[in-house]
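Colleague: Quick one: sequence plus predicted model below, questions after.
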Amino acid sequence: MWYEEAETFVDLHVNARPASGRNEIVGIFDDTLKIKVKAPAVEGAANKELVKFLSKTLKIPKSEILFVSGETSKRKRIRLPKNEKVMRLIGEMEA
């Protein structure tokens, strides 16, 4: 499963693809949410871009987006507060 839902938060299993042409959520592949980010994987730039993109897309403060694991890997587990936008994203990806 590409996400884990708790009472107050959701953990997303993300496959981040740095150095892409643009920031975008691609879809579900191999039980992960594939997200492309423009920034290269150098000195944390891709992670910063990923947090910025998720913050803007899901209307979540950057300070509330946490890396649970995989901060230096392409496969990451990211914790987000459970809100309407996050649940809508999950619903859209499941459809």
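Modeller: Looks like it arrived, so ask away.
Colleague: Every contact and neighbour count from this point should use C-alpha atoms.
Modeller: Noted.
Colleague: Work out the gap between stretch 16-32 and the centre of the chain.
Modeller: Relative to the mean C-alpha coordinate of its chain, stretch 16-32 is positioned 9 Å out (Cα atoms, centre = their mean, to the nearest Å).
Colleague: chain center to the helix or strand that Val10 is a member of, what's the gap?
Modeller: Taking DSSP states H and E as the criterion, Val10 maps to strand 9-17. Centroid displacement of strand 9-17 relative to its chain, using Cα atoms, centre = their mean, is 4 Å.
Colleague: Which strand or helix spans Leu33?
Modeller: strand 32-36.
Colleague: which helices and strands sit right next to that strand?
Modeller: Strand 32-36 sits against strand 9-17, strand 24-29, with contacts defined as 3 or more Cα pairs under 8 Å, 6 or more residues apart in numbering; DSSP states H and E.
Colleague: one more structure, for comparison:
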Amino acid sequence: MVRATIKPNSRKGPLVEVADDGTLTLYVRAPAVEGKANKAAIELLATHFGVSRSAVRLSAGATSRFKRFEVDI
């Protein structure tokens, strides 16, 4: 399980930053509308971990900035 904070509409992204406690901060350019930021976060995590998009699932926090993802590595 991966804990992440999403920063939608970010000019800095797409970027993944890893904190000391292991949580990730995901900077995505997509807006937080109609699940676009969630989809962008899944694609970004898949690229970061080197897996396919289907290996990354949002397990909690669909409408929150704080999310949990499951990644099949």
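Modeller: That came through fine. Computed from a prediction, not measured in an experiment: that's the story for all the values here.
Colleague: so the strand holding Leu33 of structure 1 matches what in structure 2?
Modeller: Aligned using TM-score structural alignment, strand 32-36 of structure 1 spans residues 23-27 in structure 2.
Colleague: What residues of that stretch count as buried?
Modeller: In terms of neighbour count (16 or more other Cα atoms under 10 Å), stretch 23-27 of structure 2 has its buried residues at Leu24, Thr25, Leu26, Tyr27.
Colleague: Now for the first one: which residues touch it?
Modeller: The one in question is Leu24 of structure 2. Listed by Cα atoms under 8 Å, 6 or more residues apart in numbering, the contact set of Leu24 of structure 2 reads Val2, Arg3, Ala4, Thr5, Val16, Glu17, Val18.
Colleague: re the thing from before, ok, of the buried residues of stretch 23-27 of structure 2, which one's closest to Leu45 of structure 2?
Modeller: For the buried residues of stretch 23-27 of structure 2, the minimum distance to Leu45 of structure 2 (Cα to Cα) is 8.3 Å, reached by Leu26.
Colleague: Return the mean post-superposition distance for the strand holding Leu33 of structure 1 against structure 2.
Modeller: Following the fit onto structure 2, the mean deviation recorded for strand 32-36 of structure 1 is 1.5 Å by mean Cα distance after the TM-score superposition for structure 1.
Colleague: next structured bit after that strand?
Modeller: helix 45-58.
Colleague: which residue in structure 1 lines up with Gly50 of structure 2?
Modeller: In structure 1, Gly50 of structure 2 lines up with Lys59, judged by TM-score structural alignment.
Colleague: Tell me how many other residues crowd Arg68 of structure 2.
Modeller: 18 (other Cα atoms under 10 Å).
Colleague: Alignment lookup: it to structure 1.
Modeller: Aligning on TM-score structural alignment places Arg68 of structure 2 opposite Arg77 in structure 1.
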